[in-house]
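Participant: build the 3D model from these lines:
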Amino acid sequence: MTLSDLSTHHNGKPTQEQSTTSSAQSVKQLTVCTLEEMRRVCVLVCTHFLSALLVLLACYRWKDLLPSYESEGSLWSRSKLSNGTASSVSTTSTATTTFTPTFPPASSSKELDFSAPSLFDPSTVNRVYWMHVPKTGGSIFVAFFFQFCPETLAAERAAIVPGQQINKDHLYDMWLLRHYAPEKWCNNHLTFYNMPCPGCHYPYEERPNEEFFSMTMFRDPTERLWSAYRYGHHGSWQHDSNSTFDEYIREPNIMNCQLKMVLGHHCYKQHRQEIEHMGPLDVSLAIERVSQPRFFFGITERWAESLCLFHRWFGGSVIEDIEFVNNRKGRTQPPGNYRDVVPPHKELEWFEGIMPIFEERLKAANCLGYSPPP
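Facilitator: Model prediction:
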């Protein structure tokens, strides 16, 4: 072995200089390899992202081209408003196409013929979601129940003491469902999806693979807030009976009750974390949801017209001695300036958006301005 060899090796090991050179070369090769792998990964991710984006755009385009669903044998059709163009309800974000029913013409604009064919055959209504919004007039459920379960009305009338009226304490959802099980008393084994507690203020629930009817009443948001305040400060976290109306409505849990329920959230949340988890409220989606052909809603402030609309949808006649009973009359009148303290909120926008839908349905059913005979 030469001196050169001895200077290069020592006990079979490379010198420090050679080790440094070798390490540098390894790092360089590793860096080149890593950069190449990163480039490949980036190209792969971008390719998948663009492919997914193209699929979404294609689906969105086809959604607009496909015809909207209309159930076979129903009387639903796309409505034309007074301007002769397709109806739409505008919000700050998107427009929602409004659907209104087409009824056979009534015999008179003053005397509504409830014997005319209804929009839906009540014998085919076998799945119902009753969405009871707090302080909106839950006694409308009586009309629903007696229409779809007529034997219960006969039983209640048979129990009336001569000379007296029907017991109004029986005229609310919880009592009726406790005493008249739908599977025994109702036609076609009527199913209420939110059993065993349809009156427990459950929010709307989507069931994509099932066909069912949703039924509810809505109310002017400010009127509903005042009623909830007077009814034991409904939903309040403070539980302070001395709090003012202004203090009550500014609790983070109180506003937008109806809007939240239509979107599938409970009216009142128990904790701030639940409110934060709920996210922003989609006004356009809530308007679109209630405009669907199988979503019936009335307006509390227009009770008679709402009852008329219900019977034009599902048959039967207005039962004056029962359906016009107010089980929970307001205990006090609100102060004159109570509306001034309610700040702008999304439910006001939503309520304004659903009123044209309600008006068009009333017109189509010949129920606009309806009042029961004196």
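
Participant: drop to CA atoms for contacts and neighbour counts, all remaining ones
Facilitator: OK.

Participant: show me where the stretch 1-150 of the chain has strands.
Facilitator: Using DSSP state E, counting those that start in this stretch, the strands found in the stretch 1-150 of the chain span residues 9-10, 13-14, 76-78, 88-90, 95-97, 99-101, 127-130.

Participant: JSON lines for those, including mean neighbour count?
Facilitator: Shown next, in JSON lines, are those (neighbours: other Cα atoms under 10 Å):
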{"stretch": "strand 9-10", "mean neighbour count": "12"}
{"stretch": "strand 13-14", "mean neighbour count": "12"}
{"stretch": "strand 76-78", "mean neighbour count": "15"}
{"stretch": "strand 88-90", "mean neighbour count": "17"}
{"stretch": "strand 95-97", "mean neighbour count": "17"}
{"stretch": "strand 99-101", "mean neighbour count": "22"}
{"stretch": "strand 127-130", "mean neighbour count": "21"}
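
Participant: okay if I get these as JSON lines plus distance to residue 175?
Facilitator: Output for the strands of the stretch 1-150 of the chain, formatted as JSON lines (distance: least, Cα to Cα, whole Å):
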{"stretch": "strand 9-10", "distance to residue 175": "99"}
{"stretch": "strand 13-14", "distance to residue 175": "94"}
{"stretch": "strand 76-78", "distance to residue 175": "34"}
{"stretch": "strand 88-90", "distance to residue 175": "38"}
{"stretch": "strand 95-97", "distance to residue 175": "38"}
{"stretch": "strand 99-101", "distance to residue 175": "33"}
{"stretch": "strand 127-130", "distance to residue 175": "15"}
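
Participant: which helix runs longest in the chain?
Facilitator: Counting by DSSP state H, the longest helix found in the chain is helix 16-65.

Participant: elements contacting it?
Facilitator: Other helices and strands packing on helix 16-65, by 3 or more Cα pairs under 8 Å, 6 or more residues apart in numbering; DSSP states H and E, are absent; none qualifies.

Participant: any idea how far that helix is from the chain center?
Facilitator: 44 Å (Cα atoms, centre = their mean, to the nearest Å).

Participant: and if you look at stretch 332-339?
Facilitator: 29 Å.

Participant: all strands of the stretch 151-300 of the chain, in order?
Facilitator: According to DSSP E, counting those that start in this stretch, the strands that the stretch 151-300 of the chain contains are 191-192, 213-218, 295-299.

Participant: how about this one, so we can line them up?
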Amino acid sequence: MYRWLIAGFAGAAGNVETCAGTDPWLLQLQLSLDTEPGTELLRRAEPLKFLHIPKCGTSFLNALIHLPGVCPEVDLDYRVDEDYLSKSFERDFWHQCPKVCDESKFTCNSAHNTHEGLGVNFETYKGHLVTMLRQPEQRILSAYHDTRWDHGASRFANASSYAKAVQGLMTCQLMGNKSVDPMPKCEVTEADAHAAARRLREGFVFVGILEEWDLSMCLLHQMLGGPCLYSDFEDDRPSNSSSPDSSYDVTELEGFRDVLDRLVYDEARKIFQEKLVAYNVTAESCAVCRMEAIATGRLEQLHSGDKVRRGASEGVAGHAPLALLLWLSIFSCRAHQR
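Facilitator: Coordinates of the predicted model:
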């Protein structure tokens, strides 16, 4: 996976001073991005099917569509976000999906039903499913405080009454057939929650955890292949005034706990931890993935001139000398351009 990284270090050490299409470092990086193969697991899992649970990471789409061969018409600069598309960027993408993605490798969701229930389609999609989950009370509060999309919250006087109305949403989406945003009338039981948890274990090729976003991205690439990209770590729908990594104050919920979705979420975390161990993904190994993201972000700058919106350079502790070589190579290139 890191052939291009070695070339980057060699370029920095050799004081490469040309770019804009002629720098060997940039050419090697671009070639590796274009030719990086997927894994056997990815090939078996195709066509991938994204189950998008509300407030559980629309940004995950950026990682999925840049997996090797999944969306051939998507280039390095393409992002599912407001800057690249529009305010309704997820719907925009699903409209474009049949044109930019290979439907034998990626199943396009409906642009009019972006949070569809899995329900009776589970057997059809079994073994092809990917998703991200979030701590249930945090998911509820994120939806309640979303000032851009209502999620049905305006019908309720406070966060606790809203929480009671949407409890079990993740269970409902995994087991029911209807769109869950806003939440339909969905009578789910503890037995349904246990069945939903089994579906995660038996039918999903990848289950990520929003609170462990960086590790989720590293695990995804370790399992399915392809380099880590800048857009993997970009939060395209941050939670209003709070930072992407912050938590909501659960006292607003007045003691409410989503017991059913907690069963599902706890199983998701177990699966996630098992996969981290199985694929030897740690915070330390993930730092290399973040360095890839740094490099592709800078390459994107050189190609498009777009302003970098988020600091992908975070999280490379323990690899400072290697990261410094990358930065020196890139900055010497940009200085030469001037």
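
Participant: can you give me the TM-score here?
Facilitator: The TM-score (TM-score structural alignment, normalised by the length of structure 2) is 0.60; 244 aligned residues with a Cα RMSD of 3.6 Å.

Participant: before we move on, back to that, which part of structure 2 matches the longest helix of structure 1?
Facilitator: Aligned by TM-score structural alignment, helix 16-65 of structure 1 falls on no residue of structure 2.

Participant: show me what contacts the aligned residue in structure 1 for residue 135 of structure 2?
Facilitator: Aligned by TM-score structural alignment, residue 135 of structure 2 pairs with residue 220 of structure 1. Shown in contact with residue 220 of structure 1 (Cα atoms under 8 Å, 6 or more residues apart in numbering): 299, 300, 301, 351.

Participant: once you drop chain neighbours, what's closest to residue 114 of structure 2?
Facilitator: residue 52 (7.0 Å; Cα to Cα, 6 or more residues apart in numbering).

Participant: which residue in structure 1 aligns with the one you found?
Facilitator: Under TM-score structural alignment, residue 52 of structure 2 pairs with residue 132 in structure 1.

Participant: my guess is its match contacts residue 219. True?
Facilitator: No: contact criterion Cα atoms under 8 Å: residue 132 of structure 1 and residue 219 do not qualify, at 11.7 Å.

Participant: structure 1: helices as residue ranges?
Facilitator: Going by DSSP H, structure 1 shows helices at 3-8, 16-65, 141-148, 150-158, 173-179, 182-185, 221-230, 245-249, 257-262, 272-278, 283-290, 303-314, 320-323, 346-365.

Participant: closest one to residue 200 of structure 1 among these?
Facilitator: Of all the helices of structure 1, it is helix 173-179 that lies closest to residue 200 of structure 1, at 8.7 Å by Cα to Cα.

Participant: elements contacting that closest one?
Facilitator: Going by 3+ Cα pairs under 8 Å, 6+ apart, helix 173-179 of structure 1 lies up against no helix or strand.

Participant: filter the contacts of residue 220 of structure 1 down to the buried ones.
Facilitator: By neighbour count, with 16 or more other Cα atoms under 10 Å, the contacts of residue 220 of structure 1 hold 299, 300, 351 as buried.

Participant: so which of these is the closest to residue 250 of structure 1?
Facilitator: residue 351 (19.5 Å).

Participant: give the aligned equivalent of that closest one in structure 2.
Facilitator: So residue 351 of structure 1 corresponds to residue 265, using TM-score structural alignment.

Participant: go ahead and confirm that match touches residue 137.
Facilitator: No: with contact defined as Cα under 8 Å, residue 265 of structure 2 does not count as touching residue 137 (10.8 Å).

Participant: go through the helix or strand that contains residue 333 of structure 2 and flag the buried ones.
Facilitator: Element membership for residue 333 of structure 2, per DSSP states H and E: helix 320-337. Of all the residues in helix 320-337 of structure 2, those buried under the rule 16+ other Cα under 10 Å are 323, 325, 326, 327, 328, 329, 330, 332, 333, 334.

Participant: and the fourth one, what's its match in structure 1?
Facilitator: It stands for residue 327 of structure 2. With TM-score structural alignment as the criterion, residue 327 of structure 2 has no equivalent in structure 1.

Participant: distance check, the closest residue to residue 140 of structure 2 other than its chain neighbours against residue 55 of structure 2.
Facilitator: Leaving aside its chain neighbours, residue 140 of structure 2 sits nearest to residue 163 (6.2 Å; criterion: Cα to Cα, 6+ apart). From residue 163 of structure 2 across to residue 55 of structure 2, the span is 14 Å (Cα to Cα, to the nearest Å).

Participant: of these two, which one has the most company?
Facilitator: Shown here are residue 163 of structure 2 and residue 55; by other Cα atoms under 10 Å, residue 163 has more neighbours (25 against 22).

Participant: just give me the match in structure 1 for that one.
Facilitator: So, by TM-score structural alignment, residue 163 of structure 2 is matched to residue 249.

Participant: isn't that match right next to residue 342, touching?
Facilitator: Yes: assessed by Cα under 8 Å, residue 249 of structure 1 is found in contact with residue 342 at 7.3 Å.

Participant: which residue is nearest the centroid of structure 1?
Facilitator: Relative to the mean C-alpha position of structure 1, the nearest C-alpha, by Cα atoms, centre = their mean, is the one of residue 262, at 1.9 Å.

Participant: contacts only, for that one.
Facilitator: Per Cα under 8 Å, 6+ apart, neighbours of residue 262 of structure 1: 203, 204, 286, 289, 290.

Participant: could you do residue 285 of structure 1 as well?
Facilitator: residue 263.

Participant: 10 Å - rerun?
Facilitator: 94, 95, 96, 259, 262, 263, 291, 350 (Cα atoms under 10 Å, 6 or more residues apart in numbering).

Participant: now swap in residue 29 of structure 2 and tell me
Facilitator: 2, 3, 4, 5, 6, 7, 8, 23, 292, 295, 296, 299.

Participant: joint contacts of residue 163 and residue 55 of structure 2?
Facilitator: Common neighbours of residue 163 of structure 2 and residue 55 (Cα under 10 Å, 6+ apart) are 139, 140, 141, 143.
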